[in-house]
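**Q** Here is my input; please provide its structure:
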Amino acid sequence: MENHTLTHEFPEYEVKIRNLKAADESFKKLYVNYEEVNALIAHYEDGGENHTTDEHLTDLRRKRVHLKDDIYAFLNQH
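**A** Model (predicted):
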């Protein structure tokens, strides 16, 4: 399974991500939402006992991509 944590996706922003998580509520909400979706995808991909449909997993992956795009835009604006 691939690593999709934000610090892996954006290693050049690792310090900025950490600082924004602590200081900016809007960013923190984006971060938490992304991490929750990412963890859910990882759970399903790892073959956890809770199964889902391919359609649901695809929707979760799309949501992760959109959140990642929003986070990248936020990081570049602040």
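**Q** going forward, measure contacts and count neighbours with C-alpha atoms only.
**A** Fine.
**Q** Please give the centre-to-centre distance between the helix or strand containing Tyr72 and its chain.
**A** For Tyr72, the host element (DSSP states H and E) is helix 54-77. Relative to its chain's centre, helix 54-77 lies at 7 Å (Cα atoms, centre = their mean, to the nearest Å).
**Q** Flag every buried residue along it.
**A** 57, 60-61, 63-64, 67-68, 71 (16 or more other Cα atoms under 10 Å).
**Q** Make sure Leu31 is actually in contact with Leu20.
**A** That one is not Leu; residue 31 is Tyr. No - the pair Tyr31 and Leu20 does not pass the contact test of Cα atoms under 8 Å, sitting 9.4 Å apart.
**Q** Name the residue in these two with the higher neighbour count.
**A** Tyr31 (20 against 17; other Cα atoms under 10 Å).
**Q** what's the spacing between the more buried one and Asn38?
**A** Using Cα to Cα, to the nearest Å, one gets 10 Å for the distance from Tyr31 to Asn38.
**Q** And this one, please, so the two structures can be compared:
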Amino acid sequence: MPVQTPTDFDEMPPGNTAGGLEDQFPYDAEMLHRLRLGDAYFCNLAARYHALNRAIHRFETEVERCSAFHVERLKTQRLKLLDEITAILEQAEQRLVAP
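**A** Below is the predicted model of the structure:
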């Protein structure tokens, strides 16, 4: 039975924050959904990515203030998460294709 972990972004109303995982991987929406429901580690990564992306968006649109250095550190963290999420997506797709 797959692990179902609720996430903050599932409970939030849709906003205009650009760059969500569905935007980054438009052809992998089904796989993103499956991984969120069945892989607690991936679900945690996706939630962290969403939180970072939302924070960066709020700083860049000046809803909240912080230093440029802090925004760049957050962007670096977001890229590291995106790299790990990409690797997990690629592995999951290979498992589907492998005989």
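**Q** quick revisit: list the superposition-based mean deviation of the helix holding Tyr72 of the first structure with respect to the second structure.
**A** Its aligned residues in the second structure lie a mean 0.5 Å from helix 54-77 of the first structure after superposition (mean Cα distance after the TM-score superposition for the first structure).
**Q** what stretch of the second structure does that helix fall on?
**A** Using TM-score structural alignment, helix 54-77 of the first structure corresponds to residues 68-91 of the second structure.
**Q** what about the most centrally placed residue in the first structure, helix or strand, and which?
**A** Among the residues of the first structure, the one closest to the centroid is Tyr34, at 2.9 Å (Cα atoms, centre = their mean). Secondary structure assignment for Tyr34 of the first structure, by DSSP H and E: helix 25-45.
**Q** And that helix, what does it pack against?
**A** helix 14-23, helix 54-77 (3 or more Cα pairs under 8 Å, 6 or more residues apart in numbering; DSSP states H and E).
**Q** one step back: need the contact partners of the match of helix 54-77 of the first structure.
**A** Under the contact criterion Cα atoms under 8 Å, 6 or more residues apart in numbering, stretch 68-91 of the second structure has outside partners 31-32, 42, 45-46, 48-49, 52-53, 56, 59.
**Q** if you set the cut-off to 7 Å instead, what comes out?
**A** Here stretch 68-91 of the second structure makes contact (Cα atoms under 7 Å, 6 or more residues apart in numbering) with 45, 49, 52, 56.
**Q** Between those residues, which sits nearest Thr17 of the second structure?
**A** Nearest to Thr17 of the second structure, judged by Cα to Cα, of those is Ile56 at 9.3 Å.
**Q** ok, for the closest one, nearest residue in space, not its chain neighbours?
**A** In this structure, Ile56 of the second structure finds its nearest non-sequential neighbour in Val71, 6.4 Å apart by Cα to Cα, 6 or more residues apart in numbering.
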